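Novice: give me a model of this one.
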Amino acid sequence: MQVRYLNLFRIAVVRDMSDEISILPIQSFYSLNDCVVAAELLNKVPLVMRFEPVLSDDECQQLIEAAASRLKESRLVNKVVSQIRSSRGMFFEEEENPLIRRIERRISELMNVPIEHAEGLQVLHYAPGQEYKAHHDFFRPNTPSAKNNRISTLVIYLNDVEEGGETVFPLLRLSVKPKRGSAVYFEYFYRDQALNDLTLHSSVPVVRGEKWVATQWMRRQRVRSLGLIPNPA
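Specialist: Here you go, the predicted model:
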């Protein structure tokens, strides 16, 4: 998919050619270096897709075990405790071990964006009653973080949730049920801000069981190898 990146990512993201061009080509499956991922189109513009499987059961469990002892109260990018998210979370360092390196490279290939544009991989844990209220992943214009804004998101479900915990896009009337190893992907790099605003989404409260997710955000410009990865502490 590297050639596709050179031809598509640079045109769509760097040159802002058209709101009809997506970062990720719409296909029914994606043949990656180490696996094949099936895809379901949920919405075309803004692009929302569901992937399965992105991670194996073993990889999901390894991520959960690696993150569990490092969870902290969720914070925003400016390190303020979040008032809209009641989960606990953590960030892995860039390629901090072979598991993270393998997963980050697979995600980069799937999202069709070079790994240098990736924030650190985040893991969140939701207990019963915990949620992430409706929000956007991109940063509003005229804010410091908007200088190198996010352009796309991949949320990977690390476990099956007994009840609740769906990812809901209220303006698009979409609801995605957590399934271990699967993921939801969406873009919000469009010149038309109204299209970006349609990616408003939430993680509804967990009713029974627990919810684990891994989230990857991509930035418009590179952030890695420059000491610029903006992970909350």
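
Novice: please count neighbours and contacts with C-alpha atoms only from this point.
Specialist: Noted.

Novice: and residue 208, how many neighbours?
Specialist: Using other CA atoms under 10 Å, residue 208 is surrounded by 14 other residues.

Novice: who's in contact with it?
Specialist: Counting by CA atoms under 8 Å, 6 or more residues apart in numbering, residue 208 touches 128, 161, 162, 163, 164.

Novice: list buried residues within those.
Specialist: 128, 161, 163, 164 (16 or more other CA atoms under 10 Å).

Novice: biggest helix in this structure by residues?
Specialist: helix 98-111 (DSSP state H).

Novice: elements contacting that helix?
Specialist: Using 3 or more CA pairs under 8 Å, 6 or more residues apart in numbering; DSSP states H and E, no helix or strand is in contact with helix 98-111.

Novice: quick one: contacts of it?
Specialist: Contact with helix 98-111 is made by 1-2, 23-24, 30, 32-34, 55, 59, 92, 94-95, 114-115, 118, 121, 154, 216, as judged by CA under 8 Å, 6+ apart.

Novice: excluding chain neighbours, what is closest to the residue nearest the centre of the chain?
Specialist: The geometric centre of the chain, computed from its C-alpha atoms, lies nearest to residue 154 (CA atoms, centre = their mean), at 2.6 Å. Of all residues beyond its chain neighbours, the one nearest residue 154 is residue 185 (4.5 Å), with distances taken as CA to CA, 6 or more residues apart in numbering.

Novice: and the one you found, which of the three is it?
Specialist: Assigned with DSSP: H, G, I helix; E, B strand; the rest coil, residue 185 falls in the strand class.

Novice: pull the number of nearby residues for it.
Specialist: For residue 185, the neighbour count with other CA under 10 Å is 22.

Novice: and it, how far is that from residue 147?
Specialist: Relative to residue 147, residue 185 is positioned 23 Å away (CA to CA, to the nearest Å).

Novice: what of residue 67?
Specialist: From residue 67 across to residue 147, the span is 30 Å (CA to CA).

Novice: those two: which is more packed in?
Specialist: Neighbour count, other CA under 10 Å: between residue 67 and residue 147, residue 67 has more, with 20 against 14.

Novice: residue contacts, that one?
Specialist: Going by CA under 8 Å, 6+ apart, residue 67 touches 90, 123.

Novice: now do residue 130
Specialist: By CA under 8 Å, 6+ apart, residue 130 lies in contact with 85, 86, 87, 204, 205, 206.

Novice: my guess is the fifth one meets residue 162, correct?
Specialist: No. With contact taken as CA atoms under 8 Å, residue 205 and residue 162 are classed as non-touching, separated by 11.8 Å.

Novice: one more, please, to line up against the first structure:
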Amino acid sequence: DIEHALQVANVIPLRLQTHFDLHGHERRSMDGAQQSNPRAGASSANSIRNMYRDSMEIKMMHQSPPVLVIENFLTPQECQEIEAVAMAAENGHDGGSGAVQVESATFAMSQSTRTSTSWFAHFYQVPQLVAKIHYLLGIPLEHMEEPQIVRYKTGQEFSWHYDEVPAAQLANGGQRVATILVYLNTVEEGGGTVFRDLRAPTKSEFAAPAAGCDDFEEECTFDNVITGPRASSTGSSTNNDQDQDFLTVQPKQGRACIFFPALADGKPDDRTLHKGEVVAENQEKRIVQMWIHENPYAPVLPPGNSQMAARELVGEMGHELGFV
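Specialist: Coordinates of the predicted model:
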């Protein structure tokens, strides 16, 4: 039901709780059957609506599995502050105690190619991001994976992959149950986040307003959010990639894309296979992303990184932003 799906889209992503029995969407059980798990409640949306109704817009790009977009999740200044963390590490201006550059940090469960530069940041280096994920989305700090800042230059990409954690590494935090990706700059051509097995909705399919969510926007709009069809794709696929209307979220500064690599029971959701498109000529794509685990997670990089070390700063940021 589209109207119900839109209502869920406006409530659930803002009330992600400690354990991801959270999706609030129809999900598949271990035997493949579908179960309904609605947890939408008007009161949870009201508090957020009162704070961010004039700036944030919440849009549902796909119903099941859910793919959601929150416009203006980060302000332009906040995006620039996060970019500066990576730049300081790259230029050696952080005294060697800041973010750590890595070749690749995503557990890709398929053969994939990544051509980009990534940095793991301390939680205290990106308090604006951590505070919004914590207070707006209801995510406990201890379930957050290290913030990762990624830069893609012209011609760079990240081919088809899953965000799920391989079985050998489940001891630390269990499965990744949510991906929160925020675009730090606007990319005019290429660089989109593409979901191979999901199709882009038409505007008419999602034109009805979400019940009880009129303060956000009178109707859902998708201009400059999704693009398609895509002419061709790289990487192996069981489907014909040619002329497919893939669901694609285009990078726009401050825009957050949220989806769920695993189901509520921790089983990977293979429908979330996705890629980062090749960045077009004279373009650059910069993102910050964080994965959320079903259990408390112990950070690995940078050395000494800790969610708890950032708690006081995140609390101060929460007060500054008016969350608490």
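
Novice: superposing both, give me the TM-score.
Specialist: The TM-score (TM-score structural alignment, normalised by the length of the first structure) is 0.78; 216 aligned residues with a CA RMSD of 3.4 Å.

Novice: buried residues of the longest helix of the first structure, list them for me.
Specialist: Buried residues in helix 98-111 of the first structure, counted by 16+ other CA under 10 Å: 100, 103, 104, 105, 106, 107, 108, 109, 110, 111.

Novice: now it: how far from the chain's centre is it?
Specialist: From the chain centre to the centre of helix 98-111 of the first structure is a distance of 12 Å (CA atoms, centre = their mean, to the nearest Å).

Novice: next helix or strand past it?
Specialist: strand 122-126 (DSSP states H and E).

Novice: the second structure: matching residues for that next one?
Specialist: Aligned using TM-score structural alignment, strand 122-126 of the first structure spans residues 148-152 in the second structure.

Novice: now that stretch on the first structure. Mean distance?
Specialist: Compared with the first structure after the fit, stretch 148-152 of the second structure shows a mean deviation of 0.5 Å (mean CA distance after the TM-score superposition for the first structure).

Novice: and the contacts of that stretch?
Specialist: Contacts to stretch 148-152 of the second structure, defined as CA under 8 Å, 6+ apart, come from residues 82-83, 86, 115-121, 279, 284-290.

Novice: so which of those residues sit within strands?
Specialist: 117, 118, 119, 120, 285, 286, 287, 288, 289, 290 (DSSP state E).

Novice: any idea which of those has the most stuff around it?
Specialist: Using other CA under 10 Å as the neighbour criterion, residue 285 leads these with 29 neighbours.

Novice: for the equivalent of that residue over in the first structure, what are its contacts?
Specialist: Matched to the first structure by TM-score structural alignment, residue 285 of the second structure sits across from residue 211. Contacts here follow CA under 8 Å, 6+ apart; on that basis residue 211 of the first structure touches 125, 126, 127, 157, 158, 159, 160, 161, 165.

Novice: strands of the stretch 151-300 of the second structure, residue ranges please.
Specialist: With DSSP state E, counting those that start in this stretch as the criterion, the stretch 151-300 of the second structure has strands at 158-161, 176-183, 193-199, 246-249, 256-259, 274-276, 285-293.

Novice: pull the number of nearby residues for residue 114 of the second structure.
Specialist: By other CA under 10 Å, 19 other residues sit near residue 114 of the second structure.

Novice: I'd assumed residue 11 was in contact with residue 138 of the second structure.
Specialist: No. Judged on CA under 8 Å, residue 138 of the second structure makes no contact with residue 11 at a distance of 11.5 Å.

Novice: neighbour-wise, which of the two wins?
Specialist: More neighbours surround residue 11 than the other of residue 138 of the second structure and residue 11, with 26 against 16 (other CA under 10 Å).

Novice: and the more buried one, how close does it get to residue 286 of the second structure?
Specialist: 28 Å.

Novice: go on, residue 316 of the second structure?
Specialist: Distance, residue 316 of the second structure to residue 286 of the second structure, using CA to CA: 27 Å.

Novice: and for residue 299 of the second structure?
Specialist: 22 Å.

Novice: do the same with residue 41 of the second structure
Specialist: Residue 41 of the second structure sits 34 Å away from residue 286 of the second structure, going by CA to CA.

Novice: for residue 6 of the second structure, same thing?
Specialist: From residue 6 of the second structure over to residue 286 of the second structure the distance is 29 Å, taken as CA to CA.

Novice: also residue 59 of the second structure?
Specialist: Look at residue 59 of the second structure and residue 286 of the second structure: by CA to CA, they are 22 Å apart.

Novice: so when I look at residue 3 of the first structure, I'm seeing a strand, right?
Specialist: No. Residue 3 of the first structure is assigned helix when assessed by three-state DSSP, not a strand.

Novice: and it, how many neighbours?
Specialist: Using other CA under 10 Å, residue 3 of the first structure is surrounded by 9 other residues.

Novice: who's in contact with it?
Specialist: Counting by CA under 8 Å, 6+ apart, residue 3 of the first structure has no contacts.

Novice: about what we covered before: tell me the counterpart of the residue nearest to the centre of the first structure in the second structure.
Specialist: By TM-score structural alignment, residue 154 of the first structure lines up with residue 180.

Novice: right, and its match touches residue 293 too?
Specialist: No. Counting by CA under 8 Å, residue 180 of the second structure stays clear of residue 293, with 11.5 Å between them.

Novice: what's the closest non-adjacent residue to residue 190 of the second structure?
Specialist: With CA to CA, 6+ apart as the criterion, residue 190 of the second structure has its nearest non-adjacent residue at 4.7 Å, and that residue is residue 279.

Novice: what about the nearest residue to residue 293 of the second structure once chain neighbours are set aside, distance to residue 22 of the second structure?
Specialist: Closest residue in space to residue 293 of the second structure, ignoring its immediate chain neighbours: residue 176 at 4.4 Å, by CA to CA, 6+ apart. Computed with CA to CA, the distance linking residue 176 of the second structure and residue 22 of the second structure is 13 Å.
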